[in-house]
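**Student:** sequence isn't available, so here's the structure alone:
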């Protein structure tokens, strides 16, 4: 791979076996209740980073990286804070600042660039327009900076991919990102996507699935961005620890044992250390828990004291009716976890 620290974009194979889900994801996980002709939830792949800051050059570099991993014909729509709707990439609705730059690459994001330069909140998204009921899955890039008067900006960058995206490239993508972008942390692997207009119903079903399948992340980006400066998401298939986490002497000491685990691959990138837990992502079915869960538990030991806590509750009957269920899920791999004992819906 070429050095991303110098801003060059690696060539990436993006599809492993089109339309074929991984063997680690059984039908009980992949199937969902259909409401109004669409599933309540769906499994996708994600890669998420939490940058400490983002410059205009880094913003443009991320756009180029997305173009390297997303098929050209799937880059169809864009969204910015100035437009309350999705606009066609091929026939964009342009702001005044976008019209002023003419044919510059991604000129329709010029308003976002100006926001970055001014230290304002930012929303910039690219999407293929594939809704949750689309069998081919979806490609999406979301670059956001949330702003609070006393806390400043909290950034996150999220890539979403269909399940036939080459899993080896998920790790490569995360490594590339944290080699160029200074981050607090990052993570990646399978995640529950959900119908936004039926969030409560979707999360009721997600709760039931999460009780059984421990290896699937839950989207909490509406709750966590400002917390990610000093806390970590619970172990995922991919985990990136930037500073202050990897500089912490206790974390560094616990990391030494994890580096020796043959089931864990560790990459020391410029701005973060990336831990890959196993050769492939796995649902971690609690009905058939094998030694695969052990590396997630060991990762939780490395993260001990830093995993998000006192969060939520998430939506849905299960999380709302069971006090502490959201925190129990976040700490499901920790030694004192009571996630197994949390009631079903």
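**Tutor:** Perfect, thanks for sending it. Nothing here was measured: the structure is a model prediction, and the numbers come from that model.

**Student:** from now on I want contacts and neighbour counts done on CA atoms only, so please keep to that.
**Tutor:** OK.

**Student:** elements contacting the helix or strand harbouring residue 204?
**Tutor:** Secondary structure assignment for residue 204, by DSSP states H and E: helix 199-212. Applying 3 or more CA pairs under 8 Å, 6 or more residues apart in numbering; DSSP states H and E, one finds that helix 199-212 contacts strand 41-51, strand 183-194, helix 317-321.

**Student:** now do the same contact list for the residue nearest the centre of the chain.
**Tutor:** Nearest to the geometric centre of the chain sits residue 48, at 3.3 Å (CA atoms, centre = their mean). The neighbours of residue 48, taking CA atoms under 8 Å, 6 or more residues apart in numbering as the test, are 156-159, 174, 186-188.

**Student:** ok, structure two:
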């Protein structure tokens, strides 16, 4: 049974895309100095190697107030300047960011990197990669494995994800609240709010879920025991990576459409294994989530779905 296509939701007045469903992953980065020196640049190279990278038309950075058009020459310049070595800096640029997108603020193809100076905060850096909803999921899996092999991560989640417009967060999360009642396999991340919590726990789980050593060690998580539990779950697989643990829930991602009786059982198996390690004090999402105080229920929807979608 093919996945239903969810159309983007557009602002009635401005015609801005408010929220859309695509394939994507969000990685919470440990060792900010490594990612500033070379990791982010290597991650961008992974993204640019995909055919969908030809759709990247716009860029913005933390030193800009609007989006600019990006051509081949500018793209090369942005790529070369992504390393802090370009400016001969010893430390990361605190809250520096680079965004590349096919559409400003709410991409169907996108690269988003936020850099953190560890002398000023203990939060994680953030890397979000986005591919079109109908893109081959094998490429998303390859991106996830590639990021895990590049450098240290606290965690990573990937699959079908709602990407939302930062200019319209309340509208976006109100729409996601409606979608999430039906599509249990659909993820969303408020990465900037989650980043301070990422060194302490998982931001959830999805088709792809990665636990890195910077997270498993302080949690004193028995990775070997977790791998044994994974082998006992027939639809869950541990994928080869240099370190840490990358789990895949089923051969293909799913939105878990309850209206089509497509409960995402493999997703639920992963969630049951990992739920004890989810972030304990999850910041409330925008809109209806704040109004109902149900962000925590959504995060654990696959462990006790009756508490979420009833």
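**Tutor:** Right, received. Where do you want to start? All values reported here derive from a predicted model rather than from experimental measurement.

**Student:** strands of the stretch 51-200 of the second structure, start to end?
**Tutor:** Secondary structure of the stretch 51-200 of the second structure, counting by DSSP state E, counting those that start in this stretch: strands at 58-61, 68-69, 97-101, 110-114, 125-131, 153-164, 187-188.

**Student:** quick one, helices of the stretch 151-300 of the first structure?
**Tutor:** Secondary structure of the stretch 151-300 of the first structure by DSSP state H, counting those that start in this stretch: the helices cover 167-180, 199-212, 249-259, 292-303.

**Student:** which one of those helices lies closest to residue 232 of the first structure?
**Tutor:** helix 292-303 (7.4 Å; CA to CA).

**Student:** how close does residue 164 of the second structure sit to residue 199 of the second structure?
**Tutor:** Taking CA to CA, to the nearest Å as the measure, residue 164 of the second structure and residue 199 of the second structure are separated by 24 Å.

**Student:** neighbour count for these two, which is higher?
**Tutor:** Using other CA atoms under 10 Å, the more surrounded residue of residue 164 of the second structure and residue 199 is residue 164, with 27 against 24.

**Student:** give me the stretch of the first structure that stretch 185-199 of the second structure matches.
**Tutor:** Counting by TM-score structural alignment, stretch 185-199 of the second structure pairs with residues 215-229 of the first structure.

**Student:** got the end-to-end distance for the matching stretch?
**Tutor:** Using CA to CA, the span of stretch 215-229 of the first structure from its first residue to its last is 24 Å.

**Student:** ditto for stretch 77-92 of the second structure
**Tutor:** Looking at stretch 77-92 of the second structure, the gap from its leading to its trailing residue is 19 Å under the measure CA to CA.

**Student:** what comes into contact with it?
**Tutor:** Outside stretch 77-92 of the second structure, the residues that touch it by CA under 8 Å, 6+ apart are 32-33, 36-38, 40-41, 44, 93, 115-118.

**Student:** what does the helix holding residue 204 of the first structure contact?
**Tutor:** Counting by CA under 8 Å, 6+ apart, helix 199-212 of the first structure makes contact with 29, 32, 40-41, 192, 194-195, 216, 285-287, 314-319, 329, 339-340, 344-345, all of which sit outside it.

**Student:** please redo it, this time with the cut-off set to 7 Å
**Tutor:** For helix 199-212 of the first structure, contacts defined as CA atoms under 7 Å, 6 or more residues apart in numbering pick out 29, 40-41, 194-195, 285-286, 315-319, 344-345.

**Student:** just the buried residues out of these, in ChimeraX syntax.
**Tutor:** For anyone working in ChimeraX, the buried entries among those, judged by 16 or more other CA atoms under 10 Å, can be selected with:
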select :29,40,41,194,195,285,315,316,317,318,319
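
**Student:** report the two of the contacts of helix 199-212 of the first structure separated the most.
**Tutor:** It's 195 and 286 that sit farthest apart of the contacts of helix 199-212 of the first structure, by CA to CA, at 25.5 Å.

**Student:** for residue 81 of the first structure, which of the helices of the stretch 151-300 of the first structure is the nearest?
**Tutor:** Here helix 199-212 is closest among the helices of the stretch 151-300 of the first structure (CA to CA), at 22.6 Å.

**Student:** that closest one to strand 183-194, inter-axis angle?
**Tutor:** Using axes from the mean of the first three to the mean of the last three CA atoms, to 10 degrees, the inter-axis angle of helix 199-212 of the first structure relative to strand 183-194 is 110 degrees.

**Student:** now what about the match of stretch 185-199 of the second structure, what contacts it?
**Tutor:** Surrounding stretch 215-229 of the first structure, the residues in contact under the criterion CA under 7 Å, 6+ apart are 50, 154-156, 184, 190-192, 236, 282-284.
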